[in-house]
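*Asks:* Have a look at this prediction, sequence included:
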Amino acid sequence: MSAPLGNQFWKARSSHGRDPIFATPDALWGACGEYFEWVDANPLFEARPFAYQGEVKVEQIERMRAMTISGLCIFLGIGRATWDGFGERDGYSEVTARAEAVIRTQKFEAAAADLLNPTIVARELGLADKAEVTGKAGAPLTSAVDELSKNDIARRVAFLLAQGLNSAAQ
């Protein structure tokens, strides 16, 4: 059964839409701090075998857990789009920038100390050693084949085939 025409039941609502998850930037920063503490308090574990006097034991070794934006979003119970939306709001943008800086710094420093895999962290942080190689006077690289005529290429292929036949005959 549908509502009668001209109804105004919507005016009876106490609020419109759901309440914001983090009503203030301070509430968001507090929740981010809880995530940072949770990461420190909940390391990952690696099973590593040890041998001593012929007896092999498997021990659990604590490994550092890397902070991530996606891990933060899961902890906060929000989606990545919601996190990005906070970054566009006044007051919240400083909080999101600060949280992202904390996460980036934690990963970078841990990778530099070899506590996290440096290759994976460098890839995620967009760090790379890049060298651009160019041809003469900054022109694009070309291969020697690009500069040969079809006739020259055919002559060189015939020469190589003849060499192959001569070596096979011997």
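*Replies:* Perfect, I can see it now.
*Asks:* okay, CA-based contacts and neighbour counts for the rest of this
*Replies:* Will do.
*Asks:* quick one: Leu127 from Lys107, how far?
*Replies:* 12 Å (Cα to Cα, to the nearest Å).
*Asks:* More neighbours: the two, which one.
*Replies:* Lys107 (26 against 11; other Cα atoms under 10 Å).
*Asks:* Need the residue closest to the centroid of the chain.
*Replies:* The centre of the chain sits closest to Glu124, judged by Cα atoms, centre = their mean, with a distance of 3.6 Å.
*Asks:* Confirm it sits in a strand?
*Replies:* No: applying DSSP: H, G, I helix; E, B strand; the rest coil, one finds Glu124 to be helix, outside a strand.
*Asks:* and it, how far is that from Ala162?
*Replies:* 52 Å.
*Asks:* what are the ranges of the helices in the chain?
*Replies:* 25-41, 69-76, 80-86, 92-112, 118-125, 150-169 (DSSP state H).
*Asks:* Return the set of buried residues in the shortest one.
*Replies:* So the one you mean is helix 80-86. 83, 86 (16 or more other Cα atoms under 10 Å).
*Asks:* Use this one as the comparison:
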Amino acid sequence: MAARDGGKKEVKAVVKKATKKPTANGRNVKGQFAPGNDLWTARSSAGPKPKFATADDLWAACCEYFSWMSDRPLIEVKPFAYEGKITMADLPHMRAMTLASLCVFLDVDYSTWDAWRSSRPDLSEVITRVERIIFAQKFEGAAAGLLNSNIISRELGLADKKDIAGVLTIERVDVNFVGDDGGEA
């Protein structure tokens, strides 16, 4: 009986140790995300949805979001091999700020954020500033190679688009065409 209990303790210790170590997809064996990949757990306040009575209240909450995003990079767990030994390393990646994640953080719907732009002139200066900060963060991150430039340029509306409609015309050529004189043309 004692051997059985000792075996259970060893198994528990191994399972406990294994649940802490992240796998290649950034989750541990329990399926939990690695630290830093938990935006949905953050809120600017506890309790009911926050109400921003003043522009200063909204700005403070947005600054809290900016800090949260910069303090918690996305973590990629990547294997490296050196001298035949494989080791796992945590590689931090810049987290792109978005209006969608800001709204999740603030616990407001995007339609509410959008409505504030026109219905709350007291907040319009902060809304404009926040949107410019998010744009600049994504643009600069993509320009520096820290974010995927193709994805960011499309999201920011900066994709290089060329309209080629009407430029190319193809005429059908019949190789068996018979001319007016009855012979081949």
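*Replies:* In hand now; what should we look at? This is a predicted model, so every value here is computed, not measured.
*Asks:* Please identify the most buried of the helices of the first structure.
*Replies:* Among these, helix 92-112 has the highest mean neighbour count (mean count of other Cα atoms under 10 Å), at a mean of 17.
*Asks:* how far does that one sit from the chain's center?
*Replies:* 13 Å (Cα atoms, centre = their mean, to the nearest Å).
*Asks:* matching residues in the second structure for it?
*Replies:* Using TM-score structural alignment, the residues of the second structure aligned to helix 92-112 of the first structure are 123-143.
*Asks:* Now do the contacts for Asn150 of the second structure.
*Replies:* Ala159 (Cα atoms under 8 Å, 6 or more residues apart in numbering).
*Asks:* And it, how far from His93 of the second structure?
*Replies:* Counting by Cα to Cα, the gap from Asn150 of the second structure to His93 of the second structure is 17 Å.
*Asks:* Could you find the counterpart of Met94 of the second structure in the first structure?
*Replies:* Checking TM-score structural alignment: Met94 of the second structure goes with Met64.
*Asks:* same deal with Asp71 of the second structure?
*Replies:* For Asp71 of the second structure, the residue aligned by TM-score structural alignment is Ala41.
*Asks:* on that earlier part again, could you take the helices of the first structure and lay them out as JSON lines, with extra columns for distance to Gly54 of the first structure?
*Replies:* Output for those, formatted as JSON lines (distance: least, Cα to Cα, whole Å):
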{"stretch": "helix 25-41", "distance to Gly54 of the first structure": "35"}
{"stretch": "helix 69-76", "distance to Gly54 of the first structure": "41"}
{"stretch": "helix 80-86", "distance to Gly54 of the first structure": "51"}
{"stretch": "helix 92-112", "distance to Gly54 of the first structure": "35"}
{"stretch": "helix 118-125", "distance to Gly54 of the first structure": "34"}
{"stretch": "helix 150-169", "distance to Gly54 of the first structure": "58"}
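*Asks:* out of these, which comes closest to Val58 of the first structure?
*Replies:* Distance to Val58 of the first structure, taken as Cα to Cα, is lowest for helix 25-41 among those, at 22.7 Å.
*Asks:* Could you check which helix or strand contains Gly6 of the second structure?
*Replies:* helix 2-20 (DSSP states H and E).
*Asks:* How much space separates the closest residue to Phe36 of the first structure other than its chain neighbours from Ala81 of the first structure?
*Replies:* Nearest residue to Phe36 of the first structure in three dimensions, chain neighbours excluded: Met67, at 7.5 Å (Cα to Cα, 6 or more residues apart in numbering). For Met67 of the first structure, the distance to Ala81 of the first structure (Cα to Cα) stands at 18 Å.
*Asks:* now swap in Ile74 of the first structure and tell me
*Replies:* Taking Cα to Cα, one finds Ile74 of the first structure at 12 Å from Ala81 of the first structure.
*Asks:* what do the two both touch?
*Replies:* Contacts common to Ile74 of the first structure and Ala81, judged by Cα under 8 Å, 6+ apart, are absent.
*Asks:* which position in the first structure aligns with Thr54 of the second structure?
*Replies:* Using TM-score structural alignment, Thr54 of the second structure sits opposite Thr24 in the first structure.
*Asks:* Without its sequence neighbours, what residue ends up closest to that match?
*Replies:* Leaving aside its sequence neighbours, Thr24 of the first structure sits nearest to Tyr92 (Cα to Cα, 6+ apart; 7.8 Å).
*Asks:* before we move on, the earlier item: nearest spatial neighbour of the match of Met94 of the second structure, chain-adjacent residues omitted?
*Replies:* Once flanking residues are discounted, Met64 of the first structure sits nearest to Pro43: 5.2 Å by Cα to Cα, 6+ apart.
*Asks:* Many thanks, have a good one.
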